[in-house]
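Trainee: can't give you the sequence, but here's the structure:
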């Protein structure tokens, strides 16, 4: 087995179960030393007494790897900074950040409470921002000191954030925000040797089971080889991309791009907008249907 990540140091958030656990194990198999982060919450984000991260660390150690547990709430700004510092202090640096932590509280839009909105946006979107912000500050400092690292960030978006999903307005909004954050971070941090990409994984996990029939869905570990490659030094020329993974199929998402346009030469009059816009819409490709629509 070609160990793509020999000697590299990684943080994987939400790594106690499901896709995050699979990522942590795959990175370790390729030689990475891993900080296994898991806050130990239920699918709805409620605290539990479980400590699944300890089991993942034990699994990594059983295959000869090195790993430590981190129990930070990744959306807590100070805790996210301490998590980055733990990786540096324990393993001597940080090369890879895999932002994966999240949970769902699915509701139709008109039934969504303010608390449900705030909690899902917080853990997904702020939970990506906070670790990325602190890791990015470290990589910038390293670069300025002449120690530029081949740093890699892999964020976790979703088809729900890219195409939308009925009953998941909050989750879809958070995941769309992560895709946007990925583009900006890639543009800003490239000068420090950092690539930033996102995956949109498909898998049978706690988050998907019960929501719909998952019997034909891919397994969590089907996503992780792509993450391992994106985390490697080989992937230096790939940044600012969102990649959907569905079992054996990988798809580069096109995202928003400028389409047909028309310059009126002056401010538009309202009565002229309709014909012009309808003509432009006729030239543009139809959007992909929102998940869950007929």
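Mentor: Ah, there it is. Keep in mind the model is a prediction, meaning the values are calculated, not measured.
Trainee: for the rest of this, base every contact and every neighbour count on C-alpha atoms.
Mentor: Noted.
Trainee: could you point out which element follows the helix or strand where residue 119 lies?
Mentor: Using DSSP states H and E, residue 119 sits within helix 114-121. Note on helix 114-121: by DSSP H and E, the next helix or strand toward the C-terminus is helix 127-144.
Trainee: list the contacts of the helix or strand that that following helix is followed by.
Mentor: Downstream of helix 127-144, the first helix or strand assigned by DSSP H and E is strand 151-156. Outside strand 151-156, the residues within contact range by CA atoms under 8 Å, 6 or more residues apart in numbering are 94-100, 128, 132, 139, 175, 178, 182, 193-201, 227, 230-232.
Trainee: and with 6 Å instead?
Mentor: Defining contact as CA atoms under 6 Å, 6 or more residues apart in numbering, one finds that strand 151-156 is touched by 95-100, 194-199, 231.
Trainee: same check, this time on stretch 279-287
Mentor: Residues from elsewhere that reach stretch 279-287, judged by CA under 6 Å, 6+ apart: residue 260.
Trainee: report the distance from that stretch to the chain centre.
Mentor: Relative to the chain's own centre, stretch 279-287 is displaced by 30 Å; criterion: CA atoms, centre = their mean, to the nearest Å.
Trainee: again with stretch 177-185
Mentor: Mean-position distance between stretch 177-185 and its chain equals 10 Å (CA atoms, centre = their mean).
Trainee: and for stretch 239-246?
Mentor: Centroid separation between stretch 239-246 and its chain, computed with CA atoms, centre = their mean, is 10 Å.
Trainee: then stretch 60-69?
Mentor: Remark: stretch 60-69 is offset 23 Å from the chain centroid, using CA atoms, centre = their mean.
Trainee: what's the answer for stretch 287-294, then?
Mentor: 22 Å.
Trainee: ends of stretch 249-264, what's the gap?
Mentor: End-to-end distance for stretch 249-264: 43 Å, by CA to CA, to the nearest Å.
Trainee: identify the residues contacting the nearest residue to residue 55 once chain neighbours are set aside.
Mentor: Distance criterion CA to CA, 6 or more residues apart in numbering; nearest residue to residue 55, sequence neighbours excluded, is residue 16 at 7.7 Å. The contact partners of residue 16, by CA under 6 Å, 6+ apart, come to 38, 52, 53.
Trainee: this is the comparison structure:
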């Protein structure tokens, strides 16, 4: 291994299983000290257990690495603060925050309950904001004290957040919000030595095992394109000091493919120079649509 993050202190949320677990192990292999956060809930957000986080810590330590478990709820304001404090108190500082934790409560919009909406928005979107807010406050204080950090935040969006996904209105909205939060945070935190990027991964985890059910068979060529560990190398690189010039970006990762997602952009326009009358706008909209590329289809549409 190259030790590309040797000595850096990294928080990974939702790191007890799936992609988060692979992130934690990958950072440790490259020399980072890792705070393994996982509340240990079920796929639907029920229950809690310290076991998953502790198991990952044991794996890291057995391989000669350094890690500590944390079971705080990242969407709880005080819990997110305790998570950041754990890194600083245990390892002396914080260099990288990887926001990964989440769960699903899929439902078509006409059947979705208020609680199903609120729960997913809380864990994904508020969970990203709460940890980011407390980490940012720490890094701002460091910068003001003359210790400008070389800090990194890697958020987790989704193809559902970039393009939409039928049956996942709550999840799609939360992940779209994370993409928007990423670009705002990148602009605001640059002055403190912090870069903020996001990934939109496609991999087989507890959350996606039904989606990728057809890909469960062992690959003939030995490369499992849906394996969660395929996502982690880019996350580790984004957490390194080498990525200092990359910020405010969203990367899609699937198998061996890495791509840069294109955000909303200003498109074709027509300016009358005065207020439009409603009957005038039908032909205007038609001309704008003719000049614009077709949007990517919503997943499942």
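Mentor: Yep, it's here. Note that the structure is predicted; figures quoted are calculated from it, not measured.
Trainee: which of the contacts of residue 16 of structure 1 lies closest to residue 161 of structure 1?
Mentor: residue 38 (23.0 Å; CA to CA).
Trainee: apart from its neighbours in sequence, what residue is nearest residue 259 of structure 1?
Mentor: Excluding the flanking residues, the one nearest residue 259 of structure 1 by CA to CA, 6+ apart is residue 284, at 6.4 Å.
Trainee: so residue 263 of structure 2, which state does it fall into?
Mentor: Following DSSP: H, G, I helix; E, B strand; the rest coil, residue 263 of structure 2 is assigned to coil.
Trainee: quick one: what's aligned to it in structure 1?
Mentor: Alignment note: residue 263 of structure 2 maps to residue 255 in structure 1; criterion TM-score structural alignment.
Trainee: what's the distance between that match and residue 292 of structure 1?
Mentor: Computed as CA to CA, the residue 255 of structure 1 to residue 292 of structure 1 distance reads 20 Å.
Trainee: over to residue 68 of structure 1?
Mentor: Taken as CA to CA, the span from residue 68 of structure 1 to residue 292 of structure 1 is 40 Å.
Trainee: cool, residue 156 of structure 1 as well?
Mentor: As judged by CA to CA, residue 156 of structure 1 and residue 292 of structure 1 stand 21 Å apart.
Trainee: higher neighbour count, the two?
Mentor: Using other CA atoms under 10 Å as the criterion, residue 156 of structure 1 and residue 292 rank with residue 156 on top: 25 against 10.
Trainee: what lines up with residue 278 of structure 1 in structure 2?
Mentor: Alignment note (TM-score structural alignment): residue 278 of structure 1 maps to residue 286 of structure 2.
Trainee: tell me how far the one helix or strand its match maps to is from the chain's mean position?
Mentor: Element membership for residue 286 of structure 2 (DSSP H and E) is helix 281-291. How far helix 281-291 of structure 2 lies from its chain's middle: 36 Å, per CA atoms, centre = their mean.
Trainee: what residues sit buried inside that helix?
Mentor: Across helix 281-291 of structure 2, burial judged by 16 or more other CA atoms under 10 Å covers no residue at all.
Trainee: what about that helix, how far off from structure 1?
Mentor: By mean CA distance after the TM-score superposition for structure 1, the fitted helix 281-291 of structure 2 averages 0.7 Å away from its aligned residues in structure 1.
Trainee: run a quick neighbour tally on residue 225 of structure 2.
Mentor: 18.
Trainee: which residues sit in contact with the closest residue to it other than its chain neighbours?
Mentor: Distance criterion CA to CA, 6+ apart; nearest residue to residue 225 of structure 2, sequence neighbours excluded, is residue 255 at 4.0 Å. By CA under 6 Å, 6+ apart, residue 255 of structure 2 lies in contact with 225, 226, 230.
Trainee: rerun at 10 Å
Mentor: Shown in contact with residue 255 of structure 2 (CA atoms under 10 Å, 6 or more residues apart in numbering): 201, 202, 203, 223, 224, 225, 226, 227, 228, 229, 230, 231.
Trainee: what of residue 237 of structure 2?
Mentor: So residue 237 of structure 2 contacts 4, 5, 27, 30, 243 (CA under 10 Å, 6+ apart).
Trainee: filter the residues you listed down to the buried ones, ChimeraX style.
Mentor: Restricted to buried positions by 16+ other CA under 10 Å, the ChimeraX selection for the contacts of residue 237 of structure 2 reads:
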select :4,5,27,30
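Trainee: turn the contacts of residue 237 of structure 2 into a markdown table, including distance to residue 105 of structure 2.
Mentor: Output for these, formatted as a markdown table (distance: CA to CA, whole Å):
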| residue | distance to residue 105 of structure 2 |
| --- | --- |
| 4 | 37 |
| 5 | 35 |
| 27 | 30 |
| 30 | 34 |
| 243 | 34 |
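Trainee: now, which of the contacts of residue 237 of structure 2 lie within helices?
Mentor: Using DSSP state H, the subset of those located in helices is residue 27.
Trainee: filter the contacts of residue 237 of structure 2 by whether they're kept in structure 1.
Mentor: Contacts conserved in structure 1 for the contacts of residue 237 of structure 2, using both residues aligned by TM-score structural alignment, their matches' CA atoms under 10 Å: 4, 5, 27, 30, 243.
Trainee: let me know the secondary structure of the closest residue to residue 36 of structure 1 other than its chain neighbours.
Mentor: Using CA to CA, 6+ apart and skipping residues adjacent in sequence, the residue nearest residue 36 of structure 1 is residue 69, 5.0 Å away. Judged by three-state DSSP, the three-state class of residue 69 of structure 1 is strand.
Trainee: ok, now which ones touch residue 57 of structure 1?
Mentor: If a contact means CA under 10 Å, 6+ apart, then residue 57 of structure 1 has 15-16, 21, 24-25, 28, 34-37, 65-69 as its contacts.
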